[in-house]
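Peer 1: Okay, sequence plus prediction incoming.
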Amino acid sequence: MTIDLFCQVVDNYGDIGVCWRLAQQLNESYPVRLWVDDLSAFARIEHHIDPTATTQIVNTITVLSWEVASELQPAPIVIEAFGCDLPADYLGQMPQHTQLWLNLEYLSAETWVEELHLLPSPQPNGISKYFFFPGFTAKTGGLLRPSSYNPASTSTALPAWQSMGLSAPTTDRIAFVFPYPNAPLSVLYEALAQHPESWTVLLAATAPDPQLSSYQKERLTIQRLGFIQQADFDALMDYADLNIMRGEDSFVRAIWAAKPFIWQPYLQEQNTHLEKLQAWLTHTPFDRAIQQLIYDWSSLQLNADQLLKHLLHLSDWQQQCRNYAHNLCLQDNLATQLIAFCSQKCQKAVK
């Protein structure tokens, strides 16, 4: 039973980041063909990808460009990530070959997700498409989780600093910062500079250039990251003392790092992103002060004293994050639930 997983790169790296993780986990059960419309973006997080090759095998997974969609027979199981529109020629061939079609939706903690999870939707080509929602509760599809993950023994291995173009930090603490452009980074720099311990900020390639005062330049070490491999990205999150992450892929991986973290959702009109953020926060075991801190980061109301207060009690914050990761591990992960659902539906189709 082959799975075709389609990824349309919209937000540069979040979409392909999720799909690459998912493809590798699904491939442990069924052969996977990963279709990607922007191989150049993929190559920036996976150095084995050749952006000029329309067909290639990486980590035993067949990676295909959308350009060849009309040349190959659709798989028995088709997963479209985040509601991407499948190629027209491929859609036309699906009724003869495909038993199950799923739309893997964006992650949300909002209550309506539980109501729509696994509902079918008839499509013009005659196949029903099922909506599969990741989530934080037992009534959703769960979260992508690293294989053999154990929250009691999260990795603290030294990252490969030199291969990432970095010098090994010599400061007391490390902050890994992958923000959206509107993030209140000036507040972060002010709080870190006032902290009694020294800090290195690992700043993602897409972040704005830091604007530091003379005092902050003396107190902080800033290292600018280039585009790094997904495995290196994960290693930095596991090693850092504070992670500030954006989007969906890095958000979920920050949860499993079990380190103090702030999540910034994608900016939306009418502050819809803040509603999404609040829905998630209410599902966490974080105390009200930590919840307010994370909310204020995205609502741009955070002040340096507020952040510094929590940085001075990192061990308490980290324990809350460890407890959260442990609680979420009680739920079957996304790949496991997807495989179970596909097996169930395909067995019924055969009967």
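Peer 2: Right, received. Where do you want to start?
Peer 1: make it CA atoms for all contacts and neighbour counts henceforth
Peer 2: Fine.
Peer 1: which residues in the stretch 251-351 of the chain form strands?
Peer 2: 261-264 (DSSP state E, counting those that start in this stretch).
Peer 1: Do a quick rundown of the helices in the protein.
Peer 2: Here the chain has its helices, by DSSP state H, at 14-26, 39-45, 88-97, 112-116, 185-194, 214-219, 230-239, 249-257, 272-281, 288-298, 304-311, 314-328, 334-350.
Peer 1: Which one, of those helices, ends up nearest to residue 53?
Peer 2: Among the helices of the chain, helix 39-45 comes nearest to residue 53, with 8.5 Å by C-alpha to C-alpha.
Peer 1: show me the contacts for the residue positioned nearest the centre of the chain.
Peer 2: The chain has residue 249 as the residue nearest its centroid, 0.7 Å off, counting by C-alpha atoms, centre = their mean. Residue 249 sits next to 14-15, 17-18 when contact means C-alpha atoms under 8 Å, 6 or more residues apart in numbering.
Peer 1: Ranking by neighbours, what's the top pick from those residues?
Peer 2: residue 15 (22 neighbours; other C-alpha atoms under 10 Å).
Peer 1: Distance check, it against residue 338.
Peer 2: 18 Å (C-alpha to C-alpha, to the nearest Å).
Peer 1: again with residue 320
Peer 2: Note on residue 320: its distance to residue 338, by C-alpha to C-alpha, is 29 Å.
Peer 1: returning to what we had before: wait, which of the helices of the chain is closest to residue 131?
Peer 2: When the helices of the chain are compared by C-alpha to C-alpha, helix 112-116 sits nearest residue 131, at 7.0 Å.
Peer 1: Now that closest one: buried residues?
Peer 2: By 16 or more other C-alpha atoms under 10 Å, the buried positions in helix 112-116 come out as 113-114.
Peer 1: And for it, what's in contact with it?
Peer 2: With contact meaning C-alpha under 8 Å, 6+ apart, helix 112-116 is reached by 131, 133, 135, 139-140.
Peer 1: Kindly indicate the member of those residues with the most neighbours.
Peer 2: Going by other C-alpha under 10 Å, residue 133 tops the contacts of helix 112-116 with 27 neighbours.
Peer 1: got the contact list for that one?
Peer 2: Neighbour list for residue 133: 104-108, 113-114, 116-118, 140-142 [criterion: C-alpha under 8 Å, 6+ apart].
Peer 1: ok, those residues vs residue 41, which is closest?
Peer 2: The closest of the contacts of residue 133 to residue 41 turns out to be residue 106 (C-alpha to C-alpha; 19.4 Å).
Peer 1: let's bring in a second model and compare:
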Amino acid sequence: MPLPPHARTSALWDIFCRVIDNHGDLGVCWRLARQLAERGQQVRLWVDDASALDWMAPGARQGRVDSVRVLPWADSLSPGVLAALPLADVWVEAFGCEIAPEFIAAGACLSGARGQNGIENPPPVWINLEYLSAEPWVERMHALPSPVLHGPAAGWTKWFFYPGFTPRTGGLLREPDLPARQAAFDRAAWLRGQGIEWQGEPLVSLFCYEPPALGEWLAQLREAPAPTRLLATAGRASAAVLSSENSLQRPPVKREQLSISYLPYLTQPGYDHLLWSCDLNFVRGEDSLVRALWAGAPFVWHIYPQHDDAHHAKLEAFLRWLEAPASLADFHRVWNGTAPGPLPAPDLPVWRACALAARQRLLAQDDLATQLLRFVAEKR
């Protein structure tokens, strides 16, 4: 659905991000900021730890990305800084982080003042951008209001906005030119650029926490009848593989079928290229799951583990939406430690058909940035 004309006008957005789950929270917020900027919006991204942007989006912290300013979270509490800031049209609290009371108070003062045109500044459209889930309650909660009852912003409204996989949710982040870029991608050239001497063997990417079944899976790859090259991403995934490798006692003569390449930290486009290069992708958290869905290759999701096991129901809801075949669903459960048993053998043709069907369903829906722009235009 195209945006109405008033949704295409420029607005000033404040996006707030606290980095909790390694790089995923910041990755999502940066993608959103970029996509809004590319659609004519001005964005201030307030973040408590922006260091990962140095490799994720080089130049971002230095202000070299048009229409996006990256600002330290601490400045949102500073009276001197706040007094000099124009009031934003939109506030976005990403993943349940809470805007500083000082920032809210400053915004409340500005919203009651009159601008140069003599018209009173309206309060910003205040959005609580939630975590991604396929659970049924997401459709019921999406776009519901939450009245602000206390403090300087009493009487305002905060809106719940849920990303999701169905037309009754807020959708997923997707750049308009993503399919065209993927169609033009040269896999062999990208691998050469990474120093990977690819001989046509199956490629598997690994981006994970510390999955319970990692050791068993690596052993299967070593003893498989055909060779596989594993591309391990920097950070926890590489550390987990190295830990597993160092704990092994190998037979001295047996030839192994597994080759491992340890990658440096990749930019966000570089990570897409990794996913597009591989025949099977292991992903984790939220941001990389969405990118794996757009890649259209077979994938396995390592869901963020929660202490109360709430991630079990979240995983099962996603597998139902995905219409995962039995082998893929069982692999997910063992990989995530939600069910016992050996890892089933991957059935890549069947898994690929599942991934492509899921991508096709998602491509028929409006993306998250488009839906946010429309929602904000309706509320302003």
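Peer 2: Structure received. What you are looking at is a predicted structure, and each value in this text was computed from that prediction instead of being measured.
Peer 1: After superposing, what score do the chains get?
Peer 2: Superposed pair, TM-score by TM-score structural alignment, normalised by the length of the first structure: 0.88. Supporting alignment: 336 aligned residues with a C-alpha RMSD of 2.3 Å.
Peer 1: Could you tell me which of the contacts of residue 133 of the first structure are located in strands?
Peer 2: Among the contacts of residue 133 of the first structure, DSSP state E puts residue 104 in strands.
Peer 1: Identify the residue of the first structure aligned to residue 16 of the second structure.
Peer 2: Applying TM-score structural alignment, one finds that residue 16 of the second structure aligns to residue 6 in the first structure.
Peer 1: Just give the number of residues close to that match.
Peer 2: The number of residues packed near residue 6 of the first structure is 28, by other C-alpha under 10 Å.
Peer 1: do the same with residue 275 of the second structure
Peer 2: Using other C-alpha under 10 Å, residue 275 of the second structure has 27 neighbouring residues.
Peer 1: Look up how far residue 20 of the first structure lies from the aligned residue in the first structure for it.
Peer 2: Using TM-score structural alignment, the partner of residue 275 of the second structure in the first structure is residue 237. As judged by C-alpha to C-alpha, residue 237 of the first structure and residue 20 of the first structure stand 18 Å apart.
Peer 1: got a list of what the closest residue to residue 156 of the first structure other than its chain neighbours touches?
Peer 2: Excluding the flanking residues, the one nearest residue 156 of the first structure by C-alpha to C-alpha, 6 or more residues apart in numbering is residue 239, at 5.3 Å. Each residue near residue 239 of the first structure by C-alpha under 8 Å, 6+ apart is listed here: 155-159.
Peer 1: so what's residue 289 of the second structure closest to, chain neighbours aside?
Peer 2: Distances taken as C-alpha to C-alpha, 6+ apart place residue 283 nearest to residue 289 of the second structure, at 5.8 Å, with adjacent residues excluded.
Peer 1: okay, now the one you found: neighbour count?
Peer 2: Using other C-alpha under 10 Å, the number of residues around residue 283 of the second structure comes to 24.
Peer 1: Same check on the one 10 residues further on?
Peer 2: Residue neighbour count, defined by other C-alpha under 10 Å, stands at 21 for residue 293 of the second structure.
Peer 1: and what of residue 227 of the second structure?
Peer 2: Neighbour count of residue 227 of the second structure, defined by other C-alpha under 10 Å: 17.
Peer 1: how close does it sit to residue 158 of the second structure?
Peer 2: Distance, residue 227 of the second structure to residue 158 of the second structure, by C-alpha to C-alpha: 53 Å.
Peer 1: do the same with residue 131 of the second structure
Peer 2: Distance check for residue 131 of the second structure against residue 158 of the second structure: by C-alpha to C-alpha, it reads 16 Å.
Peer 1: Now check residue 87 of the first structure against the second structure: what is it aligned to?
Peer 2: Under TM-score structural alignment, residue 87 of the first structure pairs with residue 100 in the second structure.
Peer 1: Is its match in contact with residue 74, as I believe?
Peer 2: No - Residue 100 of the second structure is beyond contact range of residue 74, at 9.2 Å (criterion: C-alpha atoms under 8 Å).
Peer 1: returning to that earlier point: narrow the contacts of residue 239 of the first structure to just the buried residues.
Peer 2: 155, 159.
Peer 1: Which residues outside stretch 180-193 of the first structure are in contact with it?
Peer 2: Under the contact criterion C-alpha under 8 Å, 6+ apart, stretch 180-193 of the first structure has outside partners 198-199, 206-208, 210-212, 215-216, 219-220, 246, 264, 266, 297-298, 300, 302-305, 307-308.
Peer 1: whoops, I mixed them up, stretch 260-278 of the first structure
Peer 2: Under C-alpha under 8 Å, 6+ apart, the answer for stretch 260-278 of the first structure is 108-110, 179-180, 183, 241-248, 251, 254-255, 294-295, 297-299, 314, 317-318, 321.
Peer 1: repeat that with 7 Å
Peer 2: Here stretch 260-278 of the first structure makes contact (C-alpha atoms under 7 Å, 6 or more residues apart in numbering) with 108-110, 241-247, 251, 254, 294, 298, 317-318, 321.
Peer 1: What of stretch 49-65 of the second structure?
Peer 2: 19, 23, 69-70, 265-268.
Peer 1: again, but for stretch 279-292 of the first structure
Peer 2: Outside of stretch 279-292 of the first structure, the residues within contact range by C-alpha under 7 Å, 6+ apart are 109-110, 320, 324.
Peer 1: Which stretch of the second structure lines up against that stretch?
Peer 2: The aligned range for stretch 279-292 of the first structure is 317-330, by TM-score structural alignment.
Peer 1: What residues of that stretch count as buried?
Peer 2: By neighbour count on 16+ other C-alpha under 10 Å, the buried set for stretch 317-330 of the second structure is 317-319, 322, 324, 327-330.
Peer 1: One more: stretch 187-203 of the second structure?
Peer 2: Here stretch 187-203 of the second structure shows 196, 203 as buried, counting by 16+ other C-alpha under 10 Å.
Peer 1: how many neighbours does residue 258 of the first structure have?
Peer 2: Applying other C-alpha under 10 Å, we find 28 residues neighbouring residue 258 of the first structure.
Peer 1: Then the one 4 residues further on?
Peer 2: Residue 262 of the first structure has 23 neighbouring residues, counting by other C-alpha under 10 Å.
Peer 1: And the alignment partner in the second structure of it, how close does it get to residue 264 of the second structure?
Peer 2: Per TM-score structural alignment, the equivalent position to residue 262 of the first structure in the second structure is residue 300. To residue 264 of the second structure, residue 300 of the second structure is 21 Å away according to C-alpha to C-alpha.
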